[in-house]
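# Just to be clear, the model below is a prediction. Sequence and coordinates:
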Amino acid sequence: MYAAAASLNEINVTKEQLSWFAGVLNVHEAPITGFWLMYAAVVVMCIIVYNLGFARRLPLLKNAVVYTVMLIGTFPLTIFAFGMPVVESLLAAAAVLGIYKIRLRRYKKEKQENATTS
């Protein structure tokens, strides 16, 4: 375990090779802490995108399975997030899905008001 941590600290990565968010987290200076912070960011953004765009009402056990698989599946995304803009893409997806949800809610509200006034 200590050998792996030592080898992670010896990785020579320039700031230009990192994604913007990885550069903000100073991953090149503290790779282990940076990895876990990046993992937390990817998990949070995946959960937000899932809830905004794809979530359905599920029973508790099925919901637990979905989130467990999501936690496992974000490990490869976290590794990709160091060199590619994964977190930034998830932020853009969350913004688009959030705007869509707001507009959909307004449309349904206006449609309901028009139905009650007619």
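Received, thanks. Numbering: from 1, shown residues only.
# CA atoms for contacts and neighbours, from now on please.
OK.
# Tell me which other helices or strands the helix or strand hosting Ile47 touches.
Element membership for Ile47, per DSSP states H and E: helix 31-53. Helices and strands touching helix 31-53, by 3 or more CA pairs under 8 Å, 6 or more residues apart in numbering; DSSP states H and E, are helix 2-9, helix 60-81, helix 86-117.
# here comes the other one, which I'd like you to weigh against the first:
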Amino acid sequence: MTLGFYLLYAIIVVLCIVVYRLGFAKKLPVLKNAIVYAVLVIGCFPLTFFGIGLPVAEGLVASAVVLIIYKVRLHQSKNKEA
């Protein structure tokens, strides 16, 4: 059971980082960036408890897919204009 919890925690952390980078990240200094990621990693711990009974990881996957599609379409439209 412990291995499953840590694996779910790692998956949620990776997916949260991907969603943050795709949707919300801005250029920050290194220290502020480290603080943001540290808080994100700590904040994923309660999400893991919710993820045991609720589809947290699946929701993060859906968010990542939507943001990837958005970024690809945005990139295509910018290339079309140029």
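Looks like it came in fine. Just so you know, these numbers come straight off a predicted model, no measurement behind them.
# now the helix holding Ile47 of structure 1 against helix 60-81, angle please.
Relative orientation of helix 31-53 of structure 1 and helix 60-81, computed by axes from the mean of the first three to the mean of the last three CA atoms, to 10 degrees: 130 degrees.
# ok, back up a step: can I get the helices and strands packed on helix 31-53 of structure 1 in TSV with mean neighbour count and distance to Val42 of structure 1?
Output for the helices and strands packed on helix 31-53 of structure 1, formatted as TSV (neighbours: other CA atoms under 10 Å; distance: least, CA to CA, whole Å):
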stretch	mean neighbour count	distance to Val42 of structure 1
helix 2-9	10	20
helix 60-81	14	6
helix 86-117	14	6
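# Nearest to Phe21 of structure 1, out of those helices?
Closest approach to Phe21 of structure 1 among the helices and strands packed on helix 31-53 of structure 1 is made by helix 86-117 (7.0 Å; CA to CA).
# In contact with the residue nearest the centre of structure 1, which residues are there?
By CA atoms, centre = their mean, structure 1 has its centre lying nearest to Met45, at 2.3 Å. Contacts here follow CA atoms under 8 Å, 6 or more residues apart in numbering; on that basis Met45 of structure 1 touches Val87, Leu90, Leu91, Ala94.
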